[in-house]
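1. Provided below for reference: sequence and predicted model.
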Amino acid sequence: MEHVEQLPTVETAKKLGILPEEFEQIKQILGRTPNFTELSIFSVMWSEHCSYKNSIVWLKTLPRDSDRMLAKAGEENAGLVDIGDGLACSFKIESHNHPSALEPYQGAATGVGGINRDIFTMGARPIAQLNSLRFGNPELAKTKWLVKGVVKGIGDYGNAFGIPTVGGEVFFDDCYNTNPLVNAFSAGIVKAGEVARAISYGVGNPVFIVGSATGKDGIGGASFASEDISEKSTEKLPAVQVGDPFMEKLLLEASLEIIRTGYVVGIQDMGAAGIICSTSEMSAKGEHGMIIDLDKVPTRQANMKGWEILLSESQERMLVVVEKGKEDVIKGIFDKWDLHCAQIGEVVEGGRLHFFQHGELIADVPAHDLVLGGGAPQNHREYREPAYFQEFKKFDINSVADVNSAAEIAAVTRHLLSHPNIASKKWVYEQYDSMVGTANRSTNRPSDSAVVRIRDVERPNYQKGIAMTVDCNARYVNADPFIGAQIAVSEAARNLVCTGAEPLAITNNLNFGNPYVPEVYWQFVHAVKGMGEACRKFSTPVTGGNVSFYNQSSDDGPVFPTPTIGMIGLMEKPESQMTLDFKNEGDLIFLVGQPKNDIASSEYLYSYRGVKASPAPAFDLDEEFELQQAVAQLISNQLVESVHDVSDGGLMVALAESALPRGFGFEVATQSPYRADAFLFGEAQSRVLVSVSPDKQAEFQKVLGADLKITHALLGKVTKEGFVVDKQTVISGAEAKDLYDNSLGKIMS
């Protein structure tokens, strides 16, 4: 008797993460009940991770255009902006949170691999990497295990792949105890005429899978990333991919070489959802279909089922569509690099994808209906203001005692300099190779953002550089998502401006809890609104990025809403670069920007005073914009010796970070009518610390005062040693350096 496959039911659909109403929608699209393979295809393609079904309606409100934008936001493998001289910068940030929570080493390593593939499938050669990492309480054994695994995974993969890790951020809070956040950023450079697209068209054009063989690792990874972490999550370890950086290096060179032939119609990284994602997204964009023979896919395990091959997220693989007749050229290049290059199908008329195995049609689905912007759901979720929001606003600074003595200022200073959120991340970055490629301009020149030289073989003396940063204070966003997200964009721009660069555009990684919880979705909606407003103010459009929902557990609840901002800027010439370190004894120290009696959401209030409920720090977007314009003018007029933004830890931490690199000290005075704790440790925004040579003081003050009308104040001067506040020595330089440099390493060991 012939075996007939039993068709899935609504219960099957639920187990695959498909809602009953979505199951009905799929049946309408197909005109029949899907088989298991087809339902599996819809389950991954309609997962949050691939379809953005609960976020796209709000993402569409973000500014996505500028004169420099060369690729439509979210429509290619990565963002692309014009940097002049026939060159473009491709950059993107993505999360690998859920895999890293279960298997931190491979979770983080494959996050690095995936983001770099997004860059080189654009035709761009990666030049630098950043990362933004969030972990739980650093005293917990589990947290230490996660930190060590993630950092080693990033270091081992990035170092072997040969791309420098040039900066990033690490933040600790109990809300991340179960759900760490691992956000990886990469940037690369491409000639304007060598950009590749993620598209498929041209009837009869061959479709190739290239790179590694396909295995069972990572199956269902996109669906796994679209659900809460729970005790049962460890059963989903196969959903964590395994990376091979040496294979990726070969794939990089082979991919760039085939793109240079001009014979590549389209190319896409096989990241989330593997073969089905690449075939459907490329086909939908090119308004064509494909016939794919899964028997021709090189596999690592025997007897893999069709749905396993389609959904596998094995790493270091690409889908490539090539001009018909050029197959041998492409195969020859991959043979040279000793990589798999198998023709698995061809482009056909119409918009349907036909997948065959063992001579049988196992799935017949319309590409358009699978993808973001096509038939995938676009949900308007319910949202409501969390009860805590108004409670946080009731915070009264007068309920907290001020610091009233040099001894107490010293105690707070020691606490902050040794706190893992503020202390040097040296223990982390010393595990990364920041100098491979010898293009890093900030290793020995500490700046508020990383700066990487652009290498151009045809122009050996080419001077331009790319500045880049990743920023987000999630505590601020939790306190007020609208203001907190504005601050995240503003601080990223401020870091670039303080380095002497012109901000160009952003990529974002939106990390939130479960979107079906109205209070979580409220955080998301207001963060997107705040981000959009700030991006419009700074003319830094959103080139794309990643949404990571379901960072939530039954034990800890949702993580702080964490919309990480990756921003790039253009550095026209090396001499434009400004550093944060004090240069000379006797230089004058100025605070540019308006101090405020504000300690809200500061590290001082949160961890030293133990007050968790307070609003976001004082912030005004117009004031921030004017400050950044002024700082850019001071740098271009060469009126400042050092520039450092005042952010986490407040003014005292900024002073320490400027003094320590060259072993200097400082003497400063607090100012009335401000409380000492607000002046020294408050995190009110739109303030920048600068040092000025005495012979430039008059011109400096004229530009800021008479010309720009920007508030500024002389705080004191750079000294040979020691941190002195109001004529009292707070801490010696040696003790400050030891606390700042070594505290995180001591916690981790």
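-> Arrived safely, thanks for sending. Only a predicted model underlies this, so the values are computations on that prediction, with no experimental measurement involved.

2. Could you use CA atoms for every contact and neighbour count after this?
-> Noted.

3. Which secondary structure elements does the helix or strand containing Asn508 sit against?
-> Applying DSSP states H and E as the criterion places Asn508 in strand 502-511. When contacts are defined as 3 or more CA pairs under 8 Å, 6 or more residues apart in numbering; DSSP states H and E, strand 502-511 packs onto strand 79-84, strand 87-95, helix 481-498, strand 542-548, strand 562-571.

4. For Ala406, which of the ones you listed is the nearest?
-> helix 481-498 (30.3 Å; CA to CA).

5. That closest one versus strand 502-511: what angle between them?
-> Here helix 481-498 runs at an angle of 140 degrees relative to strand 502-511 (axes from the mean of the first three to the mean of the last three CA atoms, to 10 degrees).

6. Comparison target, given below:
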Amino acid sequence: MTLIQIQKPSLTDEEIRYAVKKLGREPNEVEWAMLEAQWSEHCSYKSSRPLLKLLPHKGPRVLVGPGYDAGVIDLGDGWVVTLHIESHNHPSAIDPYGGAATGVGGVVRDILALGTRPIALLDPLRFGSLDGSHSRWLFDNVVRGIGAYGNCIGVPTVGGELEFDQSFERNCLVDVVCLGLGRKNKLVLAEARHPGDSVYVVGGSTGRDGIRGASFASRTLSEKSDTERSAVQVPDPFIKKLIIEAVLEAVDAGLVRGMKDLGGGGLTCGLSEIAAKGGTGMEIDLDYLRTREPGMRPSEMMISESQERMILIVRPADEEKLAKILDKWELGYSRIGHVTRDGILLIRHGQVVVAKAPARFVAEAPLAPRSSRKPAYLDGLARAPEPPVPEDLNETLLALLSSPNVCSREWIYRQYDFEVGIRTIIKPGQGDSAVLRLPNGKTLAITTDGNSKQAYLDPYWGTVGILSEAFSNLVASGAEPVAIVDHLQYGDPGNPEVYWTFKEAIRAMRDYLNAVRVPCIGGKVSFYNEDSENKTAIKPSPVISALGLRDARTPKIDSALQSEGDDLLIVGTVLPGLGGSEYCESVQGLVVEAAHDISKGGLAVSLAEMAIQGQKGFTVSLDDIPAKTNRIDQLLFSESKPRFILESRQKNTSRILRRLRTARIPAAKIGLVKGSRVEFAQKSDPMITTPLNVIADSWSRTLEKTTQVAP
């Protein structure tokens, strides 16, 4: 191995030749370090960029789409919301508390970089089986890390999603969604458009933590990964809170002309991308960078991923005003250079030029062509026989309700402050989506969804099902879907079978979003989620966060059964997206008392959840359910989408059914809210009859009991 290969272990031979050709010379140590970081899969999207362009990105409310730190949706009345999703998978597998906390910090900076205030967090999480002590340790510490960071910065965690599967034993997935709120005329973009403007680094000082973090996230985990803790960044939520307030004050004063967070790739990523977006260059002197460790080399300064740092671009005439605001908040800062018009990223260390390259060359890695092949396992799954009908349906329902993938999530969300900011209307556990109050009189619903098992069984239709589930959650809350962000998480893209499943997810998203006319305004791709020792990849894991808007007059709709004697209706549709607006109109017509989408565990589990939350029983007949099967287990437990359960007053039932049938949506009355038992019958024969308290006990205790034995 040559010295050059040692310096740039994550660059391919083709990338090395490309760099030498473009620069017309051999890059030096600092330049190789910069290229290794910025051209990593984590920063460059070199394997996914061409496919991501297939997704619909435009819409009447979209102000900013993919390519920036967050997407922006126009709410009207001068208000906007920003939305982004990030992950910290590899760091969380090594240091679950710190990795999860810095994952929150990173996505909060993305929202702040647009000049908007972070107002809500959601956390989709995936771990291995809770039977294993390692997975329990990861789970417990990830939840604590998310809760501690979010609580300290005063941003509520209002929702999330959780899945356990053996494929995540080594590679847990820790995603964080952040929602921001701001004024349209105060938006700031990650663009340095004006030569002569000053470049500031604001917030924490620069250390050796997080060095090569982007490269670490762009390769598979191995036994040696446990020794790479220097690649895990150190969180400081108290500084982050100061950054939020100081930056927003500077934005409100009109002092910030461009802004970008410093995350993966550190200064290399931040400086090259903000210059390339603006069509400019930069001259930077690392002598002025605030460091907290002696003897840091220029290459370390350029790729350090120390947390709680932002790049601000300001006019020279506004520097004194900016300094006053930062001093007021006792926040560290330094002017490290200025914007130039030549498009060159020039890095000095005192009088010595340590790196010089076109900003666009650094920012835009060459694409990595990938081959794809349908996985052989799918043919075997297609030949698998159907399982037999369970003998005891009561026990089947109780087993489903107590399974980690279905049971109550209260153990998680009670560790989070989900009411700080006093915007939360529907809280975790109360409904299918979180619902937040907006300053323009409207309300907003937001949800996250994923299902790796279905995406594994059928990468295309499994992804369609995830999108359908996310949209169903919004509709069940009375909201109209307006945008999504996605996080696509897979194994090694160099494996043709892995890459094929990724391409199928993109194809599914393109088809579904075009059909329902909802844009994808941003997202994230995370590859290399596999164990290099045994070549075991995670199951395909697309995660969707969907955003919807509600009229202020729409009543609060949660998923708890409300009143004895109310009718229970089932609503289903065959094709994704059809009838969503008609159902939404029914909800907004003040005729629905409760609503819940049918998802994991099917009809039986969804109705049981409504009963538990409302502390009321029900009786349901399976005879009138719109279905293409007579198998009792499929009627009870099928997860066919999209379908809903509605509770309505008896006087309103005929109106709802008439409206849905006019729209050619299958719908039927199937039962009543009644008594204190969960009862399903077919042709008057009882299939399931279980006391509500037994149902509730099975559903509510799993996570708490499991984590009590966590190491």
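-> Received, thanks. Since the structure is predicted, the reported quantities are computational estimates derived from the model, not experimental observations.

7. quick one on the thing from earlier: nearest to Gly204 of the first structure among the helices and strands packed on strand 502-511 of the first structure would be which one?
-> Comparing these by CA to CA, strand 79-84 comes nearest, at 29.6 Å.

8. In the second structure, what range does the closest one match?
-> Following TM-score structural alignment, the aligned partner range for strand 79-84 of the first structure in the second structure is 71-76.

9. hang on, Gly65 of the second structure packs against Gly522?
-> Yes. Using CA atoms under 8 Å, Gly65 of the second structure is in contact with Gly522, at 6.0 Å.

10. ok, these two, which is more surrounded?
-> Taking neighbours as other CA atoms under 10 Å, Gly65 of the second structure and Gly522 compare with Gly522 leading, 25 against 22.

11. Quick check: that one touching Val485?
-> Yes. Gly522 of the second structure is within contact range of Val485, at 5.0 Å (criterion: CA under 8 Å).

12. and Glu227 of the first structure, what pairs with it in the second structure?
-> Glu227 of the first structure maps onto Arg219 in the second structure, by TM-score structural alignment.

13. Next, Val190 of the first structure: secondary structure please.
-> Following DSSP: H, G, I helix; E, B strand; the rest coil, we place Val190 of the first structure in the strand state.

14. one step back: the match of strand 79-84 of the first structure vs the first structure, average offset?
-> Here the mean offset of stretch 71-76 of the second structure against the first structure after fitting is 0.6 Å, by mean CA distance after the TM-score superposition for the first structure.

15. How about the contacts made by the match of Glu227 of the first structure?
-> Asp492, Phe527, Tyr528, Asn529 (CA atoms under 8 Å, 6 or more residues apart in numbering).

16. now it: how far from His42 of the second structure?
-> Relative to His42 of the second structure, Arg219 of the second structure is positioned 9 Å away (criterion: CA to CA, to the nearest Å).

17. Now for those two: what residues contact both?
-> Here Arg219 of the second structure and His42 have Phe527 as joint contacts, going by CA under 8 Å, 6+ apart.

18. returning to that earlier point: show residues contacting the strand holding Asn508 of the first structure.
-> 68, 79, 81, 91-95, 181, 183, 493, 496-497, 538-549, 551, 561-571.

19. before we move on, the earlier item: contacts made by the match of strand 79-84 of the first structure with the rest, please.
-> So stretch 71-76 of the second structure is in contact with 61-65, 80-84, 184, 440, 483, 521-522, going by CA under 8 Å, 6+ apart.
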